[in-house]
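Colleague: My questions are about this predicted structure, shown below with the sequence.
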Amino acid sequence: MPKESQNILVISYSQTGQLSRLVEHFLKPLQSNDIYIEHHIIKPCEPYPFPWKFISFFNQFPETVHLQPAPIHSPELQQKKYDLVIVAYTVWFLSPSQPITAFLQSEQAQRHLKNTPVITLIGCRNMWLQAQEKMKSLLADCGANLIANVVKVDQSNDWASFITTPMWMLTGKKKAVAWLPSAGIAESEIKDMQRFGTVLLQKITENQPLDKTLFQNMGAVKIDEKLMMSEKVGARSFHIWGKLLIKCGQISPSFRKIVLYFYIVFLVAMILTVVPISAVIKRLLKPLIQKKLNEQKRYFAEPSGE
């Protein structure tokens, strides 16, 4: 048993409830008298709707991408210091969701995450690399020590989830149409989170240090190399257009909305053309760039690895 009680802080925000279930299964093995788990679900000052209205959903992207989140209610943290912090988040527009970003930018996060090991848990459609890069930066600004990352993605293939995930967001129904699979992460993958919680429990009970070896060689993440280039292109597009839309909004909210409609059309066209083209280019160039791809995969898979 651990020599003394361990204090674990869990920070999360989930609209659909799917991420909450991931967290629940991760924490299930840790329900022990010697482990104090303090779970705070971040509450925005103005709650986000679910299901979303079409334009409201896309209107979140400029501030999300530029890490300018809407305000949140500060959680009432009970401890001055935690032995471990778990940050569970979903991906919005290749970035951490606004409520999670808002918390990590707060003075609370600066105080409580400094010199503290952090585990990130991600539940998303399929693209999370660029979001985790921003997460790394936010954690570094807090002086936190990222020791592990566990990612679970949608069960559907990329093209099916391109339809099913937005339908879920806009209708609230995981299976909005009969001829496509359900949106979301497979039940088996959600339950698999217990495997990681069990390993964490073992480390704690054996008084082993919590470091970057925690979930290595467990398949904590899986890098889809054909999406790496697409994510990079998408992130650059979001950054440029997000900056433009913020400036348009400063001129007139109506002007911002007009430009946003134009960008939505542009975005869909880009997804339908750039993503497959980049995949083809990468496949053709793969023999020449395989070494670089392997290096990128190892980098993005850190600290837990594939």
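Modeller: Good, I have the coordinates.
Colleague: contacts, neighbours, all on C-alpha from now
Modeller: Noted.
Colleague: can you give me the strands for the stretch 1-150 of the chain?
Modeller: Applying DSSP state E, counting those that start in this stretch to the stretch 1-150 of the chain gives strands spanning 6-12, 35-41, 43-44, 72-73, 84-92, 95-96, 117-124, 145-153.
Colleague: With respect to burial, which of those strands scores highest?
Modeller: strand 95-96 (a mean of 26; mean count of other Cα atoms under 10 Å).
Colleague: Output the contacting helices and strands for it.
Modeller: helix 61-65, helix 129-142 (3 or more Cα pairs under 8 Å, 6 or more residues apart in numbering; DSSP states H and E).
Colleague: Out of the ones you listed, which is closest to Pro75?
Modeller: helix 129-142 (16.7 Å; Cα to Cα).
Colleague: Please enumerate residues in contact with that closest one?
Modeller: For helix 129-142, the surrounding residues in contact (Cα atoms under 8 Å, 6 or more residues apart in numbering) are 91, 94-96, 101, 104-105, 109-111, 113-114, 145-146, 228, 231-232, 235, 300.
Colleague: From the residues you listed, which land in helices?
Modeller: Those of these mapping onto helices are Thr101, Leu104, Ala109, Gln110, Arg111, Leu113, Met228, Glu231, Lys232, Ala235, Phe300, per DSSP state H.
Colleague: Just the buried residues of these.
Modeller: Thr101, Leu104, Ala109, Gln110, Leu113, Met228, Glu231, Ala235, Phe300 (16 or more other Cα atoms under 10 Å).
Colleague: Same list, those, but as CSV with distance to Trp241 please.
Modeller: Formatted as CSV, those follow (distance: Cα to Cα, whole Å):
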residue, distance to Trp241
Thr101, 20
Leu104, 24
Ala109, 29
Gln110, 30
Leu113, 32
Met228, 20
Glu231, 15
Ala235, 10
Phe300, 25
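Colleague: ok, and here's another one to check against it:
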Amino acid sequence: MKRVLVVYYSQSGDVTRAVESFTKFLQTAEIELTWECIKPKDNYPFPWSLYKFFDVFPECVNGEPPEIYPPKFGNDEKFDLIILAYQVWFLAPSLPIQGFLKSKYAKVLENTKVITLVVCRNMWHSASETMKKMIAEVGGIHIDNVVLTHQGPPLATFITTPRLLLTGKKNRFLGVLPAAGVRDEDIYALSRFGKQIANNLAALSDSSRQPMLQGLGAVEVNQRYVIPEFIGRLVYRPWAKIARFFGKQGSWSRIPIVCIFAVQLIFAIPIVLIVSTVVQLLFAPLIHKKIASYVELLKSPSGVD
């Protein structure tokens, strides 16, 4: 019998639905499936309040996660595979997942094969690379990455995603914009990955670090988001450090800084998208190779086709 641990954190419910679909074919007599929903000691309500949403920004970017409640699995338990499902907050893994990976409980990943499943709007590149590093730091063996993004073009999700986060409403907006979150069809399609794993259980016992989900369309990289994310990281870091200098999460002393950041971000996002488009058009010959190399890194380890 193979032991599979599912570690996840979800707010809107999309991550929960995604990982349930992913594991549909893993619920068999040959597999012992253990579920662990990360519970942070800090409260992250859903829907968010506007200020609370922006107040987690400095800690997300600076990598200062909250403490989490002890998981149900024991410190010495061993699993054949760990599926780690998470959201992206401010171009970084969500704070509860960071809290898990920086806790003593992350020891469970040591020398164990790990598959990550990210569910987010559309800018997942930075968070994915951060996750790879964090998994490696605790000795995990990252063999696959699956990416599931929200439906709709970027300008539409610029409206529908914040609406979802702040009101909890997923329905079509104004009869024009698509529903928020991920499509039901995309969630249902995740079951193909669990089926692939269930059909190749023997691979969980070998010592290779080969991907199991190649050829299944696990990840699709949209190159037009590469430069906007790069600019976003450059902009976020100083703001995060300044806000943190004025106090911890929830402190009144940093309210003005967080509010200023939130206002400028609303105007900065469309400007960054336009500037990055111009940069790619003007400097394409100079940056093509670097972007192509980065895209290949993002595709790893599962590939696209």
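Modeller: Noted; the coordinates are in hand. None of the values given here were measured: they were computed from a predicted structure.
Colleague: of all the ones in helices among the contacts of helix 129-142 of structure 1, which two lie farthest apart?
Modeller: Arg111 and Met228 (34.0 Å).
Colleague: of the strands of the stretch 1-150 of structure 1, which approaches Phe262 of structure 1 most closely?
Modeller: strand 84-92 (19.6 Å).
Colleague: related to what we said a few turns ago, now render the strands of the stretch 1-150 of structure 1 as a markdown table, adding distance to Met167 of structure 1.
Modeller: Output for these, formatted as a markdown table (distance: least, Cα to Cα, whole Å):
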| stretch | distance to Met167 of structure 1 |
| --- | --- |
| strand 6-12 | 23 |
| strand 35-41 | 25 |
| strand 43-44 | 23 |
| strand 72-73 | 27 |
| strand 84-92 | 15 |
| strand 95-96 | 20 |
| strand 117-124 | 15 |
| strand 145-153 | 17 |
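Colleague: so which of those strands gets nearest Asn294 of structure 1?
Modeller: strand 145-153 (18.8 Å).
Colleague: now that closest one against helix 129-142, angle please.
Modeller: 160 degrees (axes from the mean of the first three to the mean of the last three Cα atoms, to 10 degrees).
Colleague: Now strand 145-153 of structure 1 on structure 2. Mean distance?
Modeller: Superposed on structure 2, strand 145-153 of structure 1 shows a mean distance to its aligned partners of 0.4 Å (mean Cα distance after the TM-score superposition for structure 1).
Colleague: what does whatever helix or strand comes next after that strand correspond to over in structure 2?
Modeller: Counting by DSSP states H and E, the next helix or strand C-terminal to strand 145-153 of structure 1 is helix 158-171. Using TM-score structural alignment, helix 158-171 of structure 1 lines up with residues 154-167 of structure 2.
Colleague: Among the strands of the stretch 1-150 of structure 1, which comes closest to His66 of structure 1?
Modeller: strand 95-96 (8.7 Å).
Colleague: what range in structure 2 matches that closest one?
Modeller: Counting by TM-score structural alignment, strand 95-96 of structure 1 sits on residues 92-93 of structure 2.
Colleague: which residues sit against that stretch?
Modeller: By Cα under 8 Å, 6+ apart, stretch 92-93 of structure 2 touches Cys60, Val61, Tyr86, Gln87, Trp124, Ser126, Ala127, Ser128, Thr130, Met131.
Colleague: To what extent does that stretch diverge from structure 1 after superposition?
Modeller: Relative to structure 1, stretch 92-93 of structure 2 is 0.6 Å off (mean Cα distance after the TM-score superposition for structure 1).
Colleague: Next: stretch 262-273 of structure 2.
Modeller: Mean for stretch 262-273 of structure 2 is 1.4 Å (mean Cα distance after the TM-score superposition for structure 1).
Colleague: what stretch of structure 1 does that stretch fall on?
Modeller: Stretch 262-273 of structure 2 covers residues 264-275 of structure 1 once aligned (TM-score structural alignment).
Colleague: Please tell me how far the aligned partner of Leu117 of structure 2 in structure 1 sits from Gln108 of structure 1.
Modeller: Aligned counterpart of Leu117 of structure 2 in structure 1: Leu121 (TM-score structural alignment). Going from Leu121 of structure 1 to Gln108 of structure 1 by Cα to Cα, to the nearest Å gives 20 Å.
Colleague: List the contacts of the residue mapped onto Val23 of structure 1 from structure 2.
Modeller: Alignment note (TM-score structural alignment): Val23 of structure 1 maps to Val19 of structure 2. Val19 of structure 2 makes contact with Ala85, Leu117, according to Cα under 8 Å, 6+ apart.
Colleague: can you check Arg125 of structure 1 too?
Modeller: Val153, Asp154, Ser161, Thr165, Gly184, Ile185.
Colleague: pretty sure the first one contacts Glu187?
Modeller: The reference is to Val153 of structure 1. No. Contact criterion Cα atoms under 8 Å: Val153 of structure 1 and Glu187 do not qualify, at 11.2 Å.
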